[in-house]
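> no sequence for this one, just the structure:
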């Protein structure tokens, strides 16, 4: 086995140290970020998952549930209750595709479009929240960081 380094017992144990894990800071940061959004979204009656779902629907106006799940990295078991709730609020309508009745689509309603104005304050609220904690990122830093995260997501799908 020339050229292959066999891990020692200490090295194997080191691999199980929390501070050696990439997954943990990503997990903890995601939880903290979602928690930071909570008060801003709660005031609007939204969960974080409903918020990101509406972001996609505002952009697309109409989208298949399958495509929406792909964009949000959510399975239908997670997405369906979110869409039902948004539909009960009157922000979206769900219907079967006229082209293929097996396909369910979500369509933005007028009420959902009007709601966008209220929700548009959230990104600035989060920017202020982060700034108060001395987390000021340049646009280039944000682009680079998101690029690395999306690179990971693309390879984990």
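Arrived safely, thanks for sending. Quick caveat, the model's predicted, so the values are computed rather than measured.

> all contacts plus neighbour counts: C-alpha atoms, from now on.
OK.

> Give me the buried stretch members for stretch 125-144, please.
Using 16 or more other C-alpha atoms under 10 Å as the test for burial, stretch 125-144 gives no buried residues.

> Which strands or helices does the helix of greatest length in the chain pack on?
In the chain, with assignment by DSSP state H, the single longest helix is helix 23-42. With contacts defined as 3 or more C-alpha pairs under 8 Å, 6 or more residues apart in numbering; DSSP states H and E, helix 23-42 has these neighbours: helix 48-60, helix 122-132.

> Redo the ones you listed as JSON lines? Include distance to residue 113.
Listed next are the helices and strands packed on helix 23-42 as JSON lines, based on distance: least, C-alpha to C-alpha, whole Å:
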{"stretch": "helix 48-60", "distance to residue 113": "7"}
{"stretch": "helix 122-132", "distance to residue 113": "16"}
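
> Residue 66: which of these is closest?
helix 48-60 (12.5 Å; C-alpha to C-alpha).

> Could you name the helices and strands sitting against the following helix or strand past that closest one?
Next along the chain after helix 48-60, taking DSSP states H and E as the criterion, comes strand 62-64. Packing partners of strand 62-64 (3+ C-alpha pairs under 8 Å, 6+ apart): strand 104-108.

> Which neighbouring elements make contact with the strand it packs on?
Judged by 3+ C-alpha pairs under 8 Å, 6+ apart, strand 104-108 is in contact with helix 48-60, strand 62-64, helix 65-72, strand 92-96.

> Which of these sits closest to residue 155?
In terms of C-alpha to C-alpha, the element of the helices and strands packed on strand 104-108 nearest to residue 155 is helix 65-72, at 13.9 Å.

> Could I get the buried residue list for whichever helix or strand comes after that closest one?
Using DSSP H and E, the helix or strand that follows helix 65-72 in sequence is helix 76-89. Neighbour-count burial for helix 76-89 flags 79, 82, 83, 86, 87 (criterion: 16+ other C-alpha under 10 Å).

> then this one, side by side with the first:
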């Protein structure tokens, strides 16, 4: 993890935007992204709970979360810069891909997002074009068709 922290500090010092591929697997499928996954062979081998030790608060421009494997929103919101975005690519059956829906009062979604400093830009929309080249897999390894994956976009206010 220390090599990864050095890379992050170097990018910050150079003024480069930080793009994080959270749950990116062994190797990120996203160009120029810093892969963070507990199975990473390329990038930073770490868990979601380690994000605050790797990235300073408010330092990350974009976080891409494809097929999330555990709760991540609180940690991701902490490292995201104001105006930064979180792109969540998930199937409707993925319990960790669900975001509180601010349009329904019954789940108090708006309150949860406000507490994290996030607002919904897009809720379960069509998969963003820039992610259609990715291969999405179930935990069993089975490939998921991209038309089954939606993108939710959150922005830090």
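Right, received. Where do you want to start? Small disclaimer: the values here were computed from a predicted structure and weren't measured.

> Mind telling me the TM-score for this superposition?
With the length set by TM-score structural alignment, normalised by the length of the first structure, the two chains reach a TM-score of 0.23; 68 aligned residues with a C-alpha RMSD of 5.5 Å.

> Compute the distance from the centre of the longest helix of the first structure to the centre of its chain.
10 Å (C-alpha atoms, centre = their mean, to the nearest Å).

> how close does residue 89 of the second structure sit to residue 112 of the second structure?
Note on residue 89 of the second structure: its distance to residue 112 of the second structure, by C-alpha to C-alpha, to the nearest Å, is 20 Å.

> which among the buried residues of helix 76-89 of the first structure gets closest to residue 143 of the first structure?
Closest to residue 143 of the first structure, out of all of those and judged by C-alpha to C-alpha, is residue 79, at 27.2 Å.

> contacting residues for residue 154 of the second structure?
85, 86, 87, 118, 119, 120, 121, 122 (C-alpha atoms under 8 Å, 6 or more residues apart in numbering).

> Nearest to residue 11 of the first structure, out of the helices and strands packed on helix 23-42 of the first structure?
Short answer: helix 122-132, nearest of these by C-alpha to C-alpha, at 37.0 Å.

> Show me what the closest one is packed against.
helix 23-42.

> what's the angle from the helix it packs on to helix 48-60?
Interaxial angle, helix 23-42 of the first structure versus helix 48-60 (axes from the mean of the first three to the mean of the last three C-alpha atoms, to 10 degrees): 80 degrees.

> Now helix 23-42 of the first structure: buried residues?
37, 38, 40, 41.

> remind me, longest helix of the second structure?
From DSSP H, the single longest helix across the second structure is helix 2-13.

> Can you point out the buried residues in that one?
Quick answer for helix 2-13 of the second structure (16+ other C-alpha under 10 Å): 4, 8, 12.

> possible to save the residues you listed as a markdown table with distance to residue 78 of the second structure?
Converted to a markdown table, the buried residues of helix 2-13 of the second structure look like this (distance: C-alpha to C-alpha, whole Å):
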| residue | distance to residue 78 of the second structure |
| --- | --- |
| 4 | 18 |
| 8 | 16 |
| 12 | 16 |
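
> with the residues you listed in mind, which one is nearest to residue 35 of the second structure?
residue 4 (9.4 Å).

> Pretty sure the closest one sits against residue 44.
Yes: between residue 4 of the second structure and residue 44 there is a contact under C-alpha atoms under 8 Å: 5.3 Å.

> how far away is residue 152 of the first structure from residue 27 of the first structure?
When residue 152 of the first structure is compared with residue 27 of the first structure (using C-alpha to C-alpha), they lie 13 Å apart.

> Number of residues surrounding the residue nearest to residue 44 of the second structure when sequence neighbours are not counted?
Among residues not flanking residue 44 of the second structure along the chain, residue 36 sits closest, at 4.9 Å (C-alpha to C-alpha, 6 or more residues apart in numbering). Using other C-alpha atoms under 10 Å, residue 36 of the second structure is surrounded by 29 other residues.

> From residue 124 of the second structure, how far out is residue 36 of the second structure?
23 Å.

> tell me the SS of residue 147 of the first structure?
helix (DSSP: H, G, I helix; E, B strand; the rest coil).

> and it, how far is that from residue 57 of the first structure?
Note on residue 147 of the first structure: its distance to residue 57 of the first structure, by C-alpha to C-alpha, is 23 Å.

> With neighbour numbers in mind, choose between those two.
Applying other C-alpha under 10 Å to residue 147 of the first structure and residue 57 shows that residue 57 carries more neighbours, namely 21 against 12.

> That one: what's it in contact with?
So residue 57 of the first structure contacts 63, 106, 107, 108 (C-alpha under 8 Å, 6+ apart).
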